[in-house]
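>>> The following comprises the amino acid sequence and a computationally predicted model.
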Amino acid sequence: MEKQYRFGISTTVDLSVDIFTQLDIFARAGFDFISLSARPAHSRFFDSEAFAEVLRRVEELGFFIESAHFPFWEGYDPAAMEEKDRELALKNLAEYMEFAGTHKIPIVIVHPHYYFNDAKEACFERAARSLEKALVFKPENIRMAIENLPTAAGSWICENLLEEFGNDRVGFCYDSSHENMSGKPFHLLSKFYYRLTTTHLSDNHGGSDEHLVPGDGNIDWRKTREYLDKSPLNNILFEVGTGEKLTEPVESFVGRTKRAIRFMFEGAG
């Protein structure tokens, strides 16, 4: 029996558009769920009263929030070189996961590192130590999923973290755009498709993190679909757009994304 899919989109798409307008656009395009971007202010995250309004609108539109993306710039780097910076990142992560858990958002997506200047092995060790600490304070109703990051070093770190932490401890957020910049096509997905917790699907041309509509770059989406069909996932998340203001109307960009999904999945879901 063919898998039945539900399709979601991240609010990262264009952060110049307020979240309530985004939600209406997503609903008109026919999406099933959303994921919150790594910009908490955009989604009213941490403001319980304002966030309650977001939750009400999500429910009115028949959506659910599949995941939330932990911020990933300075102050949020679990693999920062300085211990005080790692401790700050862990403090912020604890607060983020607690808020997500309180509001029944089941998945928190985490970049295991930010930019680093030393060896990938050293960055991996710092990231692994921080993840071990994060698992101690993680709420029971939260699944923490690490995301593969651009460059071969980023892929190497993600691969080794997934091998270090079993599927019962840490999930995997597969970013197709990042993988396409980082080595042989599907070098991560082919190995860890069975570990998928969520996805950040978008396209690019292999050189920069464009987060294009599927089909606008050079990723092999037929092959991607084959791995998704073998994975445990039924909820497929697209992270198109970089958060910057789009060069086309958001309605058009989101609509093109949904049409690309229909073509890619040939009526599934």
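Perfect, I can see it now.
>>> Could you use CA atoms for every contact and neighbour count after this?
Noted.
>>> ok, how many other residues are close to His187?
14 (other CA atoms under 10 Å).
>>> What distance do you get for it to Cys158?
The gap separating His187 from Cys158 is 12 Å, by CA to CA, to the nearest Å.
>>> got it, and Arg169?
Distance from Arg169 to Cys158, by CA to CA: 14 Å.
>>> Repeat that for Glu87.
Taking CA to CA, one finds Glu87 at 21 Å from Cys158.
>>> So for the two, which residue has more residues nearby?
Applying other CA under 10 Å to Glu87 and Cys158 shows that Cys158 carries more neighbours, namely 24 against 19.
>>> from what I can see the more buried one touches Ala145, true?
No - counting by CA atoms under 8 Å, Cys158 stays clear of Ala145, with 10.8 Å between them.
>>> now the helices for this protein?
19-29, 40-43, 48-60, 83-102, 120-137, 152-164, 176-180, 189-192, 221-230, 250-265 (DSSP state H).
>>> Point out the most buried one among these.
Of all the helices of the chain, helix 176-180 has the most neighbours on average by mean count of other CA atoms under 10 Å, namely a mean of 27.
>>> Which secondary structure elements does it sit against?
Packed against helix 176-180 by the contact rule (3 or more CA pairs under 8 Å, 6 or more residues apart in numbering; DSSP states H and E) you find strand 196-200.
>>> alright, now check it against this:
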Amino acid sequence: MKGFGIFSWFSYPLPLKERLALIKDAGFKATSLWWGDEFGDKNRQPETARRLGLDIDYAHAPFDNPNDLWLDGINGDTYLNQLFSCIDDCSRHGIPTAVIHVTRLSSRPPVTSIGMDRIRKLVEHAETRQVNLALENMDSICHLDHIYEQLQSDRLGFCYDSGHENYNHPGADCLSRYGDKLFAVHLDDNWGDEDTHLLPYDGNINWEALGNKLKKCRDIPYLTLEVDFNRQNKRSRIYQDLSAAAFLSSAYQRLEKLCSSL
């Protein structure tokens, strides 16, 4: 493991360059990028991060309609093409991994042949572009099981989200289930009632147990946080008086605490 990373968005509405500089100053070695069009030209982000001395762990693909992957119709094809484009951009910018959603967090359609055909095309595209494809655990354990059973590729792997597991499928034991396929992690905490993206140790996740499972997984470059907070959410009020720098400093310290148990 090279070090610690954190997603480039962590709730403070600052310009990207300023956020990345604060991430670097807090001691993080890497960041991860949102690959949508909401915040300007996304293709400038990798160079901005690297000029500041940050590596890029992964790019997170947009996920407006992931359930449509499994349904017949143009919307599924549109989402597939969006994922193709993200993989192409990762290849062009030297970003090793694209993280994608294959269902929503709160609902999912059944596994279908048309959905599997689209996933197969996606994996083949990732192989051609030499980009890792990391499927995130949403409300989708049965879908992930089916995909990994049916498709084998060195480029097809897993992105573990600790908050999603604790909130949505606490009994799935995703790290034991898919740890040999691990490409990236989204580490965050919650109390099992909402996907609140709290800092580790501020919810009820057993981080010692999680750390022990991580030790048995495929080695990954970075332990990466995906933390943010909604100031209107009661769970997030513990952060409301923290500056961006103080929040990042606390985030880094939580990863140090986790690493001390690894």
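On my side now, so go ahead. What you are looking at is a predicted structure, and each value in this text was computed from that prediction instead of being measured.
>>> Just give me the match in the first structure for Lys24 of the second structure.
For Lys24 of the second structure, the aligned position in the first structure is Ala27, judged by TM-score structural alignment.
>>> now do Asp202 of the second structure
Using TM-score structural alignment as the criterion, the counterpart of Asp202 of the second structure in the first structure is Asp216.
>>> Leaving out sequence neighbours, find the closest residue to its match.
Spatial nearest neighbour of Asp216 of the first structure, excluding adjacent residues (CA to CA, 6 or more residues apart in numbering): Asp203 at 6.4 Å.
>>> Relative to Ala26 of the second structure, how far out is the equivalent of that neighbour over in the second structure?
Aligning on TM-score structural alignment places Asp203 of the first structure opposite Asp189 in the second structure. As judged by CA to CA, Asp189 of the second structure and Ala26 of the second structure stand 20 Å apart.
>>> Kindly report the same for Thr128 of the second structure.
36 Å.
>>> One more: Asn132 of the second structure?
Asn132 of the second structure is 28 Å from Ala26 of the second structure, by CA to CA.
>>> repeat for Leu52 of the second structure
From Leu52 of the second structure to Ala26 of the second structure the distance is 12 Å (CA to CA).
>>> What of Ala251 of the second structure?
Ala251 of the second structure is 9 Å from Ala26 of the second structure, by CA to CA.
>>> Equivalent analysis for Tyr12 of the second structure, please.
From Tyr12 of the second structure over to Ala26 of the second structure (counting by CA to CA), the distance is 15 Å.
>>> Next: Leu54 of the second structure.
12 Å.
>>> one step back: surely the match of Lys24 of the second structure is in contact with Glu59?
No - at 11.3 Å, Ala27 of the first structure does not count as touching Glu59 under the criterion of CA under 8 Å.
>>> could you list every residue that touches the residue most central in space within the first structure?
Residue closest to the average C-alpha location in the first structure (CA atoms, centre = their mean): His200, at 4.7 Å. By CA atoms under 8 Å, 6 or more residues apart in numbering, the residues touching His200 of the first structure are Cys173, Tyr174, Asp175, Ser176, Ser177, Leu237, Phe238, Glu239.
>>> Same question for Lys215 of the second structure.
Leu262.
>>> Starting from Trp191 of the second structure, give me the distance back to it.
24 Å.
>>> Check Leu248 of the second structure too.
Leu248 of the second structure is 21 Å from Trp191 of the second structure, by CA to CA.
>>> Also Asp180 of the second structure?
With CA to CA as the criterion, Asp180 of the second structure and Trp191 of the second structure are 27 Å apart.
>>> can you check Asp55 of the second structure too?
Counting by CA to CA, the gap from Asp55 of the second structure to Trp191 of the second structure is 31 Å.
>>> cool, and His125 of the second structure?
38 Å.
>>> Can you report how many residues neighbour Pro15 of the second structure?
Pro15 of the second structure, neighbours per other CA under 10 Å, totals 9.
>>> What's the match for it in the first structure?
That one, Pro15 of the second structure, aligns with Asp18 by TM-score structural alignment.
>>> was I right about Val250 of the first structure contacting Thr12?
No - using CA under 8 Å, Val250 of the first structure is not in contact with Thr12; the gap is 11.5 Å.
>>> And Tyr174 of the first structure, what's its match in the second structure?
Following TM-score structural alignment, the counterpart assigned to Tyr174 of the first structure within the second structure is Tyr160.
>>> who touches the residue lying closest to that match once chain neighbours are set aside in this structure?
Spatial nearest neighbour of Tyr160 of the second structure, chain neighbours left out: Val185 (4.7 Å); criterion: CA to CA, 6+ apart. Remark: with contacts taken as CA under 8 Å, 6+ apart, Val185 of the second structure is in contact with Cys159, Tyr160, Asp161, Ser162, Leu223, Thr224, Leu225.
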